[in-house]
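**Q** Make a model of this:
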Amino acid sequence: MSRRALTLLLSGFLVLALGVVGAFQEVPYVVLSPGPTENTIGEVDKKPVISITGRQTHATTGTLSLVTVAYQGGPAAQIDLLTALRGWIDPTVAVVPQETIFAPDRDPQEVEEENTVEMTNSQDSATAAALNELKIPYDMVVTVVSTEKGKPAEGKLRKDDQINYVDGKQAKNVDVVGDAVKAHKPGESVVFNVTRGKDKLDVTVPTIAGDQGQTLVGVLMQAKYKFPFEVDINVGDVGGPSAGLMFSLGILDKLTPGSLTGGKRIAGTGTIQPTGEVGAIGGIAQKMVGAKESGATVFLTPADNCAEASKAVPDGLRLVKADTLHNAVQALDALRTGKGNVPACDAG
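**A** Next up, the predicted model:
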């Protein structure tokens, strides 16, 4: 073999070896893909997703499925370049920078705890929204779950503190407290009136700027409700707040005679406020794929996600705009009866 041929052969092997090594090099990205769906009026592991005790319930038909997004990657298990490349060429998944899912200054355990609390808050907010829709009264208080290490609230607010007022404004829900904090400029102080044990006291907490410039104190809160009957939601390892709308609809369907779905296979997504407002979520494209794969023909879409969803909707899946729980119920009524307006998502 000539020296030139040997050189080319060795060079080829070197390029191949470098390519193989590079393909398995870890990269700071996360792959988002369609996750499992769960029928909120069905069962998981032979247990009802929604169980209601102490109140009459009614039979349901069809499906009201929540949808999820699965992910690969993260600080504790980074993906390799080859996995990222496969994701980039797959139209059903998304590859996003790791920091968009896991903030650089956040401990993964803190993120997991926050997701768990968000799911619990979402379930409680869903129940509250359903009861508000049915005009059934209940009680609620905002409590402290934990404070972030190194943030201003640490050592000032304590676990299980009940927040009564923020800067003199009644803490009607978690969002009211959060909005009151965000109304300050970083460096200003917030006055929390809390019940701690048997005492009521004012706690002054300075604010700082977060990574995105937002004002924060570093407190994780949870709304604790006292409902007139028990609503238990069982969804296994699903985390985050994006199933709120579908939980509310599932609760409503069980509490009211007749069927919301009319036997149709319906899926959807969206956060929910106790007052019934439906909020935007992430991963809408992957969630629509999961809905279609589960057999759904209708997909309830938060109004703020409509433009994005309309550009990526799978064939055979009808997008229905949902801005409030009440309007979502009316849309389902119109779909079932063929009477009334069914608000559609569009790209506008």
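**Q** switch to C-alpha atoms for all contacts and neighbour counts from now on
**A** Will do.
**Q** who's in contact with the closest residue to Ala296 other than its chain neighbours?
**A** Nearest non-adjacent residue to Ala296, counting by Cα to Cα, 6 or more residues apart in numbering: Arg265, 4.7 Å away. Applying Cα atoms under 8 Å, 6 or more residues apart in numbering, we find Arg265 in contact with 62-64, 295-298.
**Q** I have a second one here; can you model it like the first so I can compare?
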Amino acid sequence: MLASTLMLIALLCAGVFIPVPYAEMSPGPTVNTLGEHDGEPVLRISGRKTYATSGHLNMTTVRVTSAEYRMNLVEAVYGWLAHDNKVVPHDTLYPDGKTEEESTQENAEEFSQSQESAKVAALRQLGIPVRSWVIVSTVVKGSPAEGELHAGDVIKAVDGTAVERPADVAELVTRHKPGEDVVFTIVPAKEQAAAEKENRTATATEQVTITTAASDDGGERRAVVGISAGTDHTFPFTIDIELADVGGPSAGLMFALGIYDKLTPGSLTGGKFVAGTGTIDDEGEVGPIGGVEMKTVGARSKGARFFLTPADNCAAAARDTPEGLTLVKVSTMDDALDALEDIRSGRTDDLPRCAAG
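**A** The predicted structure is shown next:
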């Protein structure tokens, strides 16, 4: 008995003090995009008529342990047994040794981009024109583009071929072999900012020639200059999204629906409690997200009855749906608006529901 007791104590100590390479996800807060958070409106629109709203269009979140936190074996076992938590390999949340600061910065950038795409998707759905252009999003330190191109520069053309989408830039650059020159036609970021401030179209362009280098990301060898391209927009009125301490791209769909609701008469939800998740792009396409099982739990615990679920997440979400929550399958903003029409009209039998795969 003494030997067994000592062995048990040793095992318990090992379980408490020996770290394991896992992290934990759990349901996070949900926020009504039509309401307030910390006493401030989540969506604030000025320069355009808005309308009263009712009900809930809640965005949902997931809590995760920090990059530096090292879970012990006891915590991992408890997390595996807990119904509402999920234990995953640490590298799933923080790949390539990413630090907490790097992860926070990346999440903030994705959150900012999701807000822009939500605005564009909502306004285009309403037929409101939005001006867009391709820009330099980031410049890699030590790359051929460093000092030649800068974040915010507008890319008008590459080798004389006009660009309309960020993907066009990479396509045109990779037509070259490493070591060849590529010519960018740009509007410098300062000139673009001045034009926007004066409400005019920037016309002063520059030609920038950059010698390409070979890619070193482990994939097929190709020509690169060391930038990532993105999209910037000018909106005809002001839309501010105020929500601190949230990151990632997964609130895009719910922000877009909230903006749409505030800019149209009547209520999208008919006073119902609807929550959801999903990325959204400028064209209104809804993309998958992580941690959907945690988000459905968090939504239902706050009172949601319907959950707008990206089509690619449906199977995972449907495997363990919280009681009283209807999972509604959506692939586009059009799908979400159609579903909301059915919900507020009481035609819930017509809803496209998620099924377990």
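**Q** Can you give me the TM-score here?
**A** Counting by TM-score structural alignment, normalised by the length of structure 1, the TM-score of this superposition works out to 0.85. Behind it: 339 aligned residues with a Cα RMSD of 3.1 Å.
**Q** picking that back up, tell me which of the contacts of Arg265 of structure 1 fall in strands.
**A** Among those, DSSP state E puts 63-64, 298 in strands.
**Q** Closest one to Val231 of structure 1 out of these, please.
**A** Lowest distance from Val231 of structure 1 to those (Cα to Cα) belongs to Leu64, with 17.0 Å.
**Q** sorry, back to before: of all the ones in strands among the contacts of Arg265 of structure 1, which comes closest to Gly12 of structure 1?
**A** Val298 (52.9 Å).
**Q** Can you tell me what the closest one aligns to in structure 2?
**A** Taking TM-score structural alignment, the alignment pairs Val298 of structure 1 with Phe306 from structure 2.
**Q** My guess is that match contacts Leu325. True?
**A** Yes. Using Cα atoms under 8 Å, Phe306 of structure 2 is in contact with Leu325, at 5.6 Å.
**Q** Which of the contacts of Arg265 of structure 1 are buried? Put it as a ChimeraX command.
**A** A single ChimeraX command is used to select the members of the contacts of Arg265 of structure 1 judged buried by 16 or more other Cα atoms under 10 Å:
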select :62,63,64,296,297,298
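**Q** Distance to Asn164 of structure 1 added to the contacts of Arg265 of structure 1, as CSV?
**A** Below are the contacts of Arg265 of structure 1 laid out as CSV (distance: Cα to Cα, whole Å):
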residue, distance to Asn164 of structure 1
Gly62, 42
Thr63, 39
Leu64, 36
Gly295, 46
Ala296, 43
Thr297, 45
Val298, 41
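**Q** Mind jotting down where the strands sit in the stretch 151-300 of structure 1?
**A** Secondary structure of the stretch 151-300 of structure 1, counting by DSSP state E, counting those that start in this stretch: strands at 162-166, 169-170, 189-196, 199-206, 208-209, 215-216, 219-226, 230-233, 265-268, 271-272, 278-279, 298-302.
**Q** what's the closest of the ones you listed to Gln25 of structure 1?
**A** Smallest distance to Gln25 of structure 1 across the strands of the stretch 151-300 of structure 1 (Cα to Cα): 34.6 Å, for strand 208-209.
**Q** what's the average distance of that closest one to structure 2?
**A** Strand 208-209 of structure 1, aligned to structure 2 and superposed, deviates on average by 4.3 Å (mean Cα distance after the TM-score superposition for structure 1).
**Q** who touches that strand?
**A** With contacts defined as Cα under 8 Å, 6+ apart, strand 208-209 of structure 1 is touched by 152, 186-187, 215-217.
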